[in-house]
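Visitor: could you look at this predicted model? Sequence included:
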Amino acid sequence: MDQLKAMQYFAEVAQTSSFTAAGKRFDVPASSISRRIADLEQHLGATLLNRTTRLVHLTEVGQEYYAQVKSILDQIERSETYVRQYQSEPQGKLVISSMVGFGERILIPLLDEFRALHPKVVLDVRLSDEVSQLNRDQVDIAIRGGYAPNERVVAKKLMNNQFIPVASPSYLEANGLPIKHEDLKKHQGLFFRTPMGPTPWLYQQNGQWHDVSPKPTLISNNGKWLIARAIEGQGLLMLPAWVVQSQLESGELVSLKLDPPLQISDGAGFGVYILYETDMYRIPKIKAAVDFILARAAQV
């Protein structure tokens, strides 16, 4: 029995719930698919599929086996892709996951330039503030804000991600300028929500961290909405400096100067990172994209 082929057939049936669909996928009769999986079940001494006249679905042990088989087949596919693309020009689908703000403001304009340089690369760009895992989510490159992760991946810093407090001139005229950190508690606040929750407003003094967050009037993970409401004078806002740079330059928002500066965490090493797996960097499309993003982000 060709166990690898049987595993491929089984995985396809598990995904489609159909011997016929699996047969079309591999260009073999449905009966061949069914027979090969029956041989696999006999080899394992377990029933993987419940079969009826209309439906095929996984048994409990079949579900567990499918999860492990899928992981094995994904790794085989990755290994074959690496071998095929080794020493070739950048080509094929490249999956990039990025946090929304960075993706919209910085990454996507850069990727238009990258596509012109590498027309054989098909970009699959996914913007989300949810944390993605390269292996689990089948992502080639991920861009995250925060700290360098503990995953077994390469993490290179693209830029600082220092959050700064800002407000519109109209808000400050109506509500006064915060002079001391504790003054912030008396103001209205617009809060950016990360996957870990709304960002706190912290400062450190004499080795102690203090939370001086204003009173929340709006919480969202949509930076554009928060910025628009801040410009309208609905509250103080704290976002990364690169996110509000254009509004600061236009005068729609002004930066609040406090010493020591505010933070959203009591840790060090906060930044925007590009992540990829070490062994995948040798694939031309991934190497080309990583090198390009690192070089161009440094110029932003």
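Guide: Everything's here; your move.

Visitor: from here on, contacts and neighbour counts on C-alpha atoms
Guide: Noted.

Visitor: so which residues of the stretch 1-150 of the chain form helices?
Guide: Along the stretch 1-150 of the chain, the stretches classed as helices by DSSP state H, counting those that start in this stretch are 3-16, 19-26, 30-44, 60-85, 100-102, 108-117.

Visitor: show me which residues of the fourth one are buried.
Guide: Meaning helix 60-85. 62, 65-66, 69-70, 82, 85 (16 or more other Cα atoms under 10 Å).

Visitor: out of the helices of the stretch 1-150 of the chain, flag the one nearest residue 275.
Guide: helix 100-102 (14.2 Å; Cα to Cα).

Visitor: ok, residue 270 - contacts?
Guide: 145-148, 160-162 (Cα atoms under 8 Å, 6 or more residues apart in numbering).

Visitor: now it: how far from residue 149?
Guide: 11 Å (Cα to Cα, to the nearest Å).

Visitor: next: residue 137.
Guide: 16 Å.

Visitor: just to revisit the earlier point, what's the most distant pair in the contacts of residue 270?
Guide: So, the contacts of residue 270 by Cα to Cα: farthest apart are 148 and 162, at 14.6 Å.

Visitor: to residue 128, which of the helices of the stretch 1-150 of the chain lies closest?
Guide: helix 100-102 (5.3 Å).

Visitor: and the contacts of that closest one?
Guide: By Cα under 8 Å, 6+ apart, helix 100-102 touches 127-129, 223, 243.

Visitor: okay if I get those as CSV plus neighbour count and distance to residue 216?
Guide: Converted to CSV, these look like this (neighbours: other Cα atoms under 10 Å; distance: Cα to Cα, whole Å):
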residue, neighbour count, distance to residue 216
127, 17, 26
128, 15, 24
129, 20, 21
223, 20, 15
243, 20, 20
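
Visitor: structure two is appended below for comparative analysis:
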Amino acid sequence: MSRHLPPLRLFGVFETICRTDNLRAAATALNVSQPAVSQSLRQLEDHIGARLINRNTRPASLTAEGEILLRATEDGLGRISGAVDEIRRHQAQRGSNVTVACSVGVATLWLMPHLESFYCDHPDVQVNVITSESGAPTIAGDVDIAIRFGDGKWSDGTVTPLLEERIEPVCTPELAERLTLTPERLHAAPLIHVDVKDPRWLGWTDYLAALGLGRPTHPVQLRFSNYVQATQAALAGRGVALGWRTITGGYVSEGRLVAPVEATLTPPSSFYAVTAFDRAEDAATRRLLDWLASLSGGPSDIRHPGRRAGT
């Protein structure tokens, strides 16, 4: 359709002529000469194949064809102008908003507790957090940064290492004292399981097998569908959970959970931030990404609401 249209600039000239009522005023408004305006009008008429302005009247008036085109031109230019304004508002809003996608556990137990400190340093940036069940949420829609657990070999954005995971058993200090566990007896403890489909998130069976510590044998085997529920069960003293640094590290640093035995495993996967290519150079996104990378210290750096670094 666009191949049959006159050059779009001619519609702007035509609208200006109609709005200012004469060629001289239109030339002044467009900052061009009056002959240039007349030539543009003739070009538009030649393209359409009809006279748009009746030059035999004083003042000049629109022909019937001119009336039809003016209504369409005003409507079209108005819609384009509105679209441009909407895009500019959207861009201005995005300039101070960053959307992060991550799993429920990472959002609840790692990202959200830290955001207060980010806002203290960057009060002009609004962070929107959306969660998914997957440990590797996609870059889609308005997502600027996806926090993923994996090998870092993704091609849909700029990949930045964040945290190397660490896995260790955790429970309340009271339960640890009562159980008096050793690594060899860990399989016989009341274990809290998390049933996830992602094989990168090791469960108790894989963890114990990797360290050569047998298979779970205790009659009490609590099972949950996510790490947030499992962590709450561990905090309630209901059993021993498989603690992941990003999920339980803050509670360990606070002393609410402890490692009843020294049996640490470093999985092959780690946490990464994947930034959408078209947002990698955005100032607000860059500030959040730099801040996320700065959180890659040990578990003592991971705290929860109500606890500030250094307190």
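Guide: Nice, I can see it. Worth saying up front: this structure is predicted, and the values here are computed from it rather than measured.

Visitor: out of the helices of the stretch 1-150 of structure 1, the one nearest residue 214 of structure 1 is which?
Guide: helix 100-102 (23.0 Å).

Visitor: packing partners for the helix or strand where residue 78 of structure 2 lies?
Guide: Per DSSP states H and E, residue 78 of structure 2 falls inside helix 64-94. In terms of contacts (3 or more Cα pairs under 8 Å, 6 or more residues apart in numbering; DSSP states H and E), helix 64-94 of structure 2 is packed against helix 8-20.

Visitor: so after the helix it packs on, what's the next helix or strand?
Guide: Following helix 8-20 of structure 2 in sequence order, the next helix or strand is helix 23-30 (DSSP H and E).

Visitor: read off where the next helix or strand along the chain from that next one ends up in structure 1.
Guide: The helix or strand immediately downstream of helix 23-30 of structure 2 is helix 34-48, counting by DSSP H and E. Aligned by TM-score structural alignment, helix 34-48 of structure 2 falls on no residue of structure 1.

Visitor: could you check the angle helix 64-94 makes with helix 34-48 of structure 2?
Guide: Compare the direction of helix 34-48 of structure 2 with that of helix 64-94 by axes from the mean of the first three to the mean of the last three Cα atoms, to 10 degrees and you get 100 degrees.

Visitor: who are the packing partners of helix 34-48 of structure 2?
Guide: helix 8-20, helix 23-30.

Visitor: and of the ones you listed, who's closest to residue 97 of structure 2?
Guide: Among these, helix 8-20 comes nearest to residue 97 of structure 2, with 34.6 Å by Cα to Cα.

Visitor: which residues of structure 1 does the closest one align to?
Guide: Under the alignment (TM-score structural alignment), helix 8-20 of structure 2 falls on nothing in structure 1.

Visitor: which elements pack onto that helix?
Guide: helix 23-30, helix 34-48, helix 64-94.

Visitor: what comes up buried for that helix?
Guide: 10-11, 13-18.

Visitor: picking up where we left off before, and the helices of the stretch 1-150 of structure 1 as a markdown table, adding distance to residue 174 of structure 1?
Guide: Shown next, in a markdown table, are these (distance: least, Cα to Cα, whole Å):
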| stretch | distance to residue 174 of structure 1 |
| --- | --- |
| helix 3-16 | 60 |
| helix 19-26 | 66 |
| helix 30-44 | 73 |
| helix 60-85 | 59 |
| helix 100-102 | 29 |
| helix 108-117 | 38 |
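
Visitor: closest one to residue 287 of structure 1 among those helices?
Guide: helix 60-85 (11.4 Å).

Visitor: just to revisit the earlier point, identify, from the contacts of residue 270 of structure 1, the entry nearest to residue 24 of structure 1.
Guide: Looking across these and measuring by Cα to Cα, the closest to residue 24 of structure 1 is residue 145, at 43.1 Å.

Visitor: map that closest one across to structure 2 for me.
Guide: Using TM-score structural alignment, the partner of residue 145 of structure 1 in structure 2 is residue 149.

Visitor: now that match: closest residue in space that isn't a chain neighbour?
Guide: residue 271 (4.4 Å; Cα to Cα, 6 or more residues apart in numbering).

Visitor: now the helices: where do they sit in the stretch 201-311 of structure 2?
Guide: Going by DSSP H, counting those that start in this stretch, the stretch 201-311 of structure 2 shows helices at 204-210, 227-235, 245-254, 283-294.

Visitor: so how far does the last one sit from its counterpart in structure 1?
Guide: Here the mean offset of helix 283-294 of structure 2 against structure 1 after fitting is 2.1 Å, by mean Cα distance after the TM-score superposition for structure 1.

Visitor: could you pull out the buried residues of that helix?
Guide: In terms of neighbour count (16+ other Cα under 10 Å), helix 283-294 of structure 2 has its buried residues at 284-285, 287-289, 291-293.

Visitor: with distance to residue 97 of structure 2 as added columns, please give those in JSON lines.
Guide: Formatted as JSON lines, the buried residues of helix 283-294 of structure 2 follow (distance: Cα to Cα, whole Å):
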{"residue": "284", "distance to residue 97 of structure 2": "7"}
{"residue": "285", "distance to residue 97 of structure 2": "8"}
{"residue": "287", "distance to residue 97 of structure 2": "11"}
{"residue": "288", "distance to residue 97 of structure 2": "10"}
{"residue": "289", "distance to residue 97 of structure 2": "13"}
{"residue": "291", "distance to residue 97 of structure 2": "15"}
{"residue": "292", "distance to residue 97 of structure 2": "16"}
{"residue": "293", "distance to residue 97 of structure 2": "19"}
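
Visitor: the residues you listed: which two are farthest apart?
Guide: Taking Cα to Cα, no two of the buried residues of helix 283-294 of structure 2 sit farther apart than 284 and 293, at 14.4 Å.

Visitor: is it possible to get JSON lines of the contacts of residue 270 of structure 1 that adds neighbour count?
Guide: Below are those laid out as JSON lines (neighbours: other Cα atoms under 10 Å):
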{"residue": "145", "neighbour count": "23"}
{"residue": "146", "neighbour count": "17"}
{"residue": "147", "neighbour count": "16"}
{"residue": "148", "neighbour count": "19"}
{"residue": "160", "neighbour count": "16"}
{"residue": "161", "neighbour count": "20"}
{"residue": "162", "neighbour count": "18"}
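
Visitor: now those residues as JSON lines including distance to residue 76 of structure 1?
Guide: Output for the contacts of residue 270 of structure 1, formatted as JSON lines (distance: Cα to Cα, whole Å):
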{"residue": "145", "distance to residue 76 of structure 1": "31"}
{"residue": "146", "distance to residue 76 of structure 1": "32"}
{"residue": "147", "distance to residue 76 of structure 1": "31"}
{"residue": "148", "distance to residue 76 of structure 1": "28"}
{"residue": "160", "distance to residue 76 of structure 1": "37"}
{"residue": "161", "distance to residue 76 of structure 1": "37"}
{"residue": "162", "distance to residue 76 of structure 1": "41"}
